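Colleague: I need the structure of the sequence given here:
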Amino acid sequence: MSTATAFYPIGTPGQAWGPAEVAEWRSRQVRHRSYFDEVANVIERLGERYEKIQYGELDYGADGRFPLFALKSRNWDDALPTMLVTGGVHGYETSGVHGALLFLDQDAGAYAGRINLLVAPCVSPWAYERIHRWNPDAIDPNRSFRDDSPAGESAALWALAAPLRASALMHIDLHETTDSDESEFRPALAARDGKPYEPGEIPDGFYLVGDSEDPQPRFQQAIIAEVEKVTHIAPADARGEIIGSPVVARGVIDYPVRKLGLCAGITDARYRTTTEVYPDSPRATPEQCNQAQAAAVRAAIDFALAQG
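Modeller: A predicted model of the protein is given here:
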């Protein structure tokens, strides 16, 4: 668990941010890595095996323009089940991006001719470069998936998934829970919304977030069993919770995904889940985190295929 303080250096305690505070926050964000070098170039190479599509572009002024890419099965067949994989909705959650790319490189070929696959590896490229949770307007894309989304990242993915909304069988959204959630992102959220910051506890290990409206517990446990071969599963805390939510099964909590505007709710897929890898654990390496994400995708597809 990380150490955090109640103070955040932008805004006035008890008052929600306005445009001036958002502008000050954005001016403090620093580019740490390159979406084009680390992600788009890998997508370009994978485009030799999959159909690369550009499903949008984000224009962030002086920060640059960011094309949004997805990769899909070359021989799409409406008679086959459709599987959707998303990563990098929160750009700072590195293994969500690189785990999706790893799955495409090492695993996805085994499913050719058996499924339709659509993968959006990096939904939030500006945030990927700045290792941040929000987009440049201080909006969390993973609370913004709806028809009238204020986040360009969410609106573009929403439109990409729209033709698959009724037909998708499975959707897995790849995330991380990090120590910086407590040291930076939750204090910033409290400051942005003019609310008091209440410290939380970061779980050590992998867990899943199912949909409380349709939890599919056997699906969730099949993923947990496969991921456990790669990395450890987060235990419940002393209250029987993970990040403030009751543990409903080993390594699983549930959220109302559509009510919260989460990415996992963008289709009517029977099987939906959100992964949460813990990259700051002393028991995990970056490669383990990427492999854990790939294992989760394999397990999700395999279960969905077996159940139909």
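
Colleague: When you work out contacts or count neighbours from here on, use the C-alpha atoms and nothing else.
Modeller: Will do.

Colleague: List the contacts of residue 208.
Modeller: Counting by C-alpha atoms under 8 Å, 6 or more residues apart in numbering, residue 208 makes contact with 220, 224, 251-253, 273-276.

Colleague: quick one more, to check against the first:
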Amino acid sequence: MMMKRSIQRYVPLASLSLALWLAWGCEGNDTAGADLPPVSVSLVTKTSSGEVESTTSARRVVVFDEADKCVLNYSFVPGSGALSLKSGTYRMVTLSVPAGLGGLPDAGTTAGITPDLALSFDAKASITPFSLSELTEETLSAASVYTATLLPATSLLSLRVSGLPEGSSAKFTLLGMYASVGLDGTYAGSLDYPVSASGETVCFPTPGAATLSYSVDGGEPRELPIGRALEAGNRLTLELAWGEERQEIVIRQTTVTDWIPGNGGGEAGSAE
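Modeller: You can find the predicted model right below:
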């Protein structure tokens, strides 16, 4: 069954803004927008903490017209990007493009791109930190600055297991996390994803309270309900312990904190 949920924001969202800094036209000018010269649009990206990005990693801006037809799929490095568009109203979204991210055509290609285009990681690629801005409507009529705040679309799951019998090991899988996120911020699909038994794993969020499956020394898998959802931009830390009496793993403590990709990036689990 397909599951969908809009992208969760873990900090107050500074809305994407289009700061118009030149007035257009003159008194009595009723020329249609299509007849005006192209509008120059400078591109600015910010982190979830509100700082202007200084990374050398490429970002991608995707632009849709009023009919939601993709008119631009442009790659740029923060601080140096600019667009040229006809005057009009558009919907615009900006994202990071980490290695292994699938679904988005190469820069310059617009065919097949829709606002709900599903972005996921290739089957043999590990999920890595991925950021996405809000898809916003922008009206262009003069030289402008488009500012996109990139927020995490992924989350971090951290496990610590204590008390396992000497020589024993455990394997864990996160059950039913979302498999993709659309350019419009809508999550969809379902995927069981292996996670590190001792460390941090970057994951997509879960549609509700998360559940782990685990096995000890290759034994019969058991399910471990976490009781908390894994949300975009959050680090969910689980302190787990082996219960000798019942021969099972139990949760000792659950902690949820904010997570900014790059500040403890996490160990990617294998998707094989």
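
Colleague: Report the TM-score for the pair.
Modeller: The TM-score (TM-score structural alignment, normalised by the length of the second structure) is 0.25; 128 aligned residues with a C-alpha RMSD of 6.9 Å.

Colleague: ok, back up a step: so can I have a markdown table of the contacts of residue 208 of the first structure showing distance to residue 68 of the first structure?
Modeller: Output for the contacts of residue 208 of the first structure, formatted as a markdown table (distance: C-alpha to C-alpha, whole Å):
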| residue | distance to residue 68 of the first structure |
| --- | --- |
| 220 | 29 |
| 224 | 30 |
| 251 | 32 |
| 252 | 31 |
| 253 | 30 |
| 273 | 22 |
| 274 | 21 |
| 275 | 22 |
| 276 | 23 |
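
Colleague: Arrange the residues you listed in CSV, one row each, with secondary structure as further columns.
Modeller: Output for those, formatted as CSV (DSSP: H, G, I helix; E, B strand; the rest coil):
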residue, secondary structure
220, helix
224, helix
251, coil
252, strand
253, strand
273, strand
274, strand
275, strand
276, strand
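
Colleague: And these, which is closest to residue 156 of the first structure?
Modeller: Using C-alpha to C-alpha, residue 274 comes nearest to residue 156 of the first structure of the contacts of residue 208 of the first structure, at 19.3 Å.

Colleague: quick one: contacts for the closest one?
Modeller: Contacts for residue 274 of the first structure (C-alpha under 8 Å, 6+ apart) come out as 172-175, 208-210, 264.

Colleague: If you drop the residues flanking it in sequence, what lies closest to residue 59 of the second structure?
Modeller: residue 96 (4.9 Å; C-alpha to C-alpha, 6 or more residues apart in numbering).

Colleague: Tell me which helix or strand residue 296 of the first structure sits in.
Modeller: Residue 296 of the first structure is part of helix 286-307, with elements assigned from DSSP states H and E.

Colleague: Which strands and helices lie in contact with that helix?
Modeller: Helix 286-307 of the first structure is packed against helix 94-106, strand 168-176, helix 217-227, strand 271-277, with contacts defined by 3 or more C-alpha pairs under 8 Å, 6 or more residues apart in numbering; DSSP states H and E.

Colleague: one more time with 7 Å, if that's ok
Modeller: helix 94-106, strand 168-176, helix 217-227 (3 or more C-alpha pairs under 7 Å, 6 or more residues apart in numbering; DSSP states H and E).

Colleague: residue contacts, the residue nearest to residue 59 of the second structure?
Modeller: 59-60, 130-132 (C-alpha atoms under 7 Å, 6 or more residues apart in numbering).

Colleague: Go through those and say which is closest to residue 210 of the second structure.
Modeller: residue 130 (20.1 Å).

Colleague: can I assume residue 175 of the first structure is in contact with residue 276?
Modeller: Yes: Residue 175 of the first structure is within contact range of residue 276, at 4.8 Å (criterion: C-alpha atoms under 7 Å).

Colleague: If you tally nearby residues, what's the number for residue 121 of the second structure?
Modeller: Other residues near residue 121 of the second structure number 18, with proximity taken as other C-alpha atoms under 10 Å.

Colleague: go on, the one 10 residues further on?
Modeller: Other residues lying near residue 131 of the second structure total 22 when counted by other C-alpha under 10 Å.

Colleague: Would you mind measuring from it to residue 95 of the second structure?
Modeller: Counting by C-alpha to C-alpha, to the nearest Å, the gap from residue 131 of the second structure to residue 95 of the second structure is 6 Å.

Colleague: Next: residue 203 of the second structure.
Modeller: 17 Å.

Colleague: The two: which is more packed in?
Modeller: Neighbours per residue, other C-alpha under 10 Å: of residue 203 of the second structure and residue 95, the larger number sits with residue 203, 29 against 24.

Colleague: Roughly how far does the nearest residue to that one once chain neighbours are set aside sit from residue 239 of the second structure?
Modeller: Nearest non-adjacent residue to residue 203 of the second structure, counting by C-alpha to C-alpha, 6+ apart: residue 155, 5.3 Å away. Taking C-alpha to C-alpha as the measure, residue 155 of the second structure and residue 239 of the second structure are separated by 17 Å.

Colleague: between these two, which one's more packed in?
Modeller: Shown here are residue 155 of the second structure and residue 239; by other C-alpha under 10 Å, residue 155 has more neighbours (28 against 15).
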